[in-house]
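> missing the sequence, but the structure's below:
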């Protein structure tokens, strides 16, 4: 049985924290988190190589990789499998499904990166990483975290939407409503004074639901 320190495992990074630094062996050589400075990064973990749900996810991640790169966003996978296992699995995917996995995969045998990012939840499995997704921005800050159970594959459309929403927020200083996709109206910050609230209600360029809730069209969001 693995001897884990539960306090270490559950000292999870949170949204708004600086992403924990690491140096790791991957299918594309040694990689450090700082190598990604200046670009966004999706760091995601999967339970194990040569498993059906994980295989569908890797094919799906590869399918959105070109779109992510257009958004200045890279992909980096991780599991506690060995480098030879990663190589064999990637080759199997290419042989059986004619899909070449172009992004690197961390071989985290010592569970160093998985522990730093809280990717192992003993209540579900003490030997496998769960399906975690960390969105890290170009300043190496954690902007979003999603966990999925071992049994449930991830939705790539939502991951793309999330990156686009976060980048839109940064560029235009707005928020995005439920179900937002590029081209939809965005939510403007609430007024900070009575005068601004009154001005907002009279603003013809806004769709004002009430003084605290207004939306507007945004030009130039990335499809």
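Yep, it's here. Values in this document were obtained by computation on a predicted structure and should not be read as measured data.
> hey, let's count contacts and neighbours off CA atoms from now on
Will do.
> contacts for the helix or strand hosting residue 200?
Remark: residue 200 resides in helix 194-201, with elements defined by DSSP states H and E. Contact with helix 194-201 is made by 191, 206, 208, 210, 211, 212, as judged by C-alpha atoms under 8 Å, 6 or more residues apart in numbering.
> identify, from the residues you listed, the entry nearest to residue 218.
Lowest distance from residue 218 to those (C-alpha to C-alpha) belongs to residue 206, with 10.8 Å.
> look up how far residue 165 lies from the closest one.
20 Å (C-alpha to C-alpha, to the nearest Å).
> could you do residue 210 as well?
Taking C-alpha to C-alpha, one finds residue 210 at 23 Å from residue 165.
> now do the SS call for the most centrally placed residue in the chain.
Taking C-alpha atoms, centre = their mean, the centroid of the chain lies closest to residue 135, which sits 3.3 Å from it. What DSSP: H, G, I helix; E, B strand; the rest coil gives for residue 135 is strand.
> make sure residue 42 is indeed in a helix.
No - counting by three-state DSSP, one finds residue 42 to be strand, located in no helix.
> try it against this one:
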């Protein structure tokens, strides 16, 4: 299991765009690795099609994409034809890793104990790993095999991670890019004007503590 802040493990990957070491693929980019239980499954097909549709949005954020499924590369290539034909057609350009032995699924802690394939093998859960340019794990989400992901939410999370990595802010509940942010507690009141020239709004609360501070999103 990889914890937040850990260097994400490097591994040899057999993929639909050729073999590579994972760290060589991601280089110094933000990267999303998302896993799938198996090829030719309905929920996975909808997800991979949606990722292909959103790929320009990920590119705007300098984010590389990489999928993983527990079948071989030959099966992946056949499945890709279905994915590209589903809904509004989109070309799959990102790699899909083969993990037919479940070795990576076990190593990364993403096996779903409640869902098994026809051979009785446990299926890989729907994991999302977001890895920073420093190769450290910045965020992980683990869905059961039966629940599809919301990739609009994953884009929102990327916006938050990239913003808060460079500015002394946090993003509040339901935040979207362009909304006001929260000033992190480590910023002293006397430093607010220097750090946040757009101004800071302090929200009054019954405790009298001045910890709820909002500022326009830094750019």
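Thanks, I have it. As the structure is a prediction and not an experimental result, all values here were calculated from the model.
> which residues of the second structure fall in strands?
12-13, 20-21, 30-36, 63-69, 96-98, 111-116, 122-124, 126-131, 137-143, 169-170, 181-183, 201-202, 213-215 (DSSP state E).
> for residue 55 of the second structure, find the nearest of these.
So among the strands of the second structure, strand 63-69 is nearest, using C-alpha to C-alpha, at 8.2 Å.
> onto which residues of the first structure does that closest one map?
Under the alignment (TM-score structural alignment), strand 63-69 of the second structure falls on residues 73-79 in the first structure.
> residues contacting that stretch, please?
36, 39-49, 65, 68, 103-109, 114, 128-129.
> and it, how far from the second structure on average?
Compared with the second structure after the fit, stretch 73-79 of the first structure shows a mean deviation of 0.6 Å (mean C-alpha distance after the TM-score superposition for the first structure).
> which outside residues touch the longest helix along the second structure?
Longest helix in the second structure by number of residues (criterion: DSSP state H): helix 42-60. With contacts defined as C-alpha under 8 Å, 6+ apart, helix 42-60 of the second structure is touched by 36-38, 64, 82-84, 86-87, 89-93, 146-149, 151, 155.
> can you count the residues close to the counterpart of residue 155 of the first structure in the second structure?
Counting by TM-score structural alignment, residue 155 of the first structure lines up with residue 150 in the second structure. Neighbourhood size, residue 150 of the second structure [other C-alpha atoms under 10 Å]: 11.
> from residue 46 of the second structure, how far out is residue 150 of the second structure?
For residue 150 of the second structure relative to residue 46 of the second structure (C-alpha to C-alpha), the value is 11 Å.
> repeat for residue 53 of the second structure
If you go by C-alpha to C-alpha, the gap between residue 53 of the second structure and residue 46 of the second structure works out to 11 Å.
> then residue 183 of the second structure?
The value you get for residue 183 of the second structure to residue 46 of the second structure, if C-alpha to C-alpha is used, is 38 Å.
> quick one, which of the two is more surrounded?
residue 183 (25 against 17).
> that one -> the first structure?
Under TM-score structural alignment, residue 183 of the second structure pairs with residue 188 in the first structure.
> doesn't residue 174 make contact with its match?
Yes - contact criterion C-alpha atoms under 8 Å: residue 188 of the first structure and residue 174 qualify, at 5.1 Å.
> and for residue 174 of the first structure, the neighbour number?
19.
> with residue 10 of the second structure instead?
If we define neighbours as other C-alpha under 10 Å, then residue 10 of the second structure has 11 of them.
> wait, it touches residue 22, no?
Yes - with contact defined as C-alpha under 8 Å, residue 10 of the second structure reaches residue 22; the gap is 5.5 Å.
> related to what we said a few turns ago, out of residue 210 and residue 165 of the first structure, which sits in the busier spot?
Using other C-alpha under 10 Å as the criterion, residue 210 of the first structure and residue 165 rank with residue 165 on top: 22 against 10.
> just checking, the more buried one touches residue 174?
No - taking contacts as C-alpha under 8 Å, residue 165 of the first structure lies outside contact range of residue 174: 9.5 Å.
> return the residues in contact with the aligned residue in the first structure for residue 102 of the second structure.
Counting by TM-score structural alignment, residue 102 of the second structure corresponds to residue 111 in the first structure. In this structure, residue 111 of the first structure makes contact with residue 80, judged by C-alpha under 8 Å, 6+ apart.
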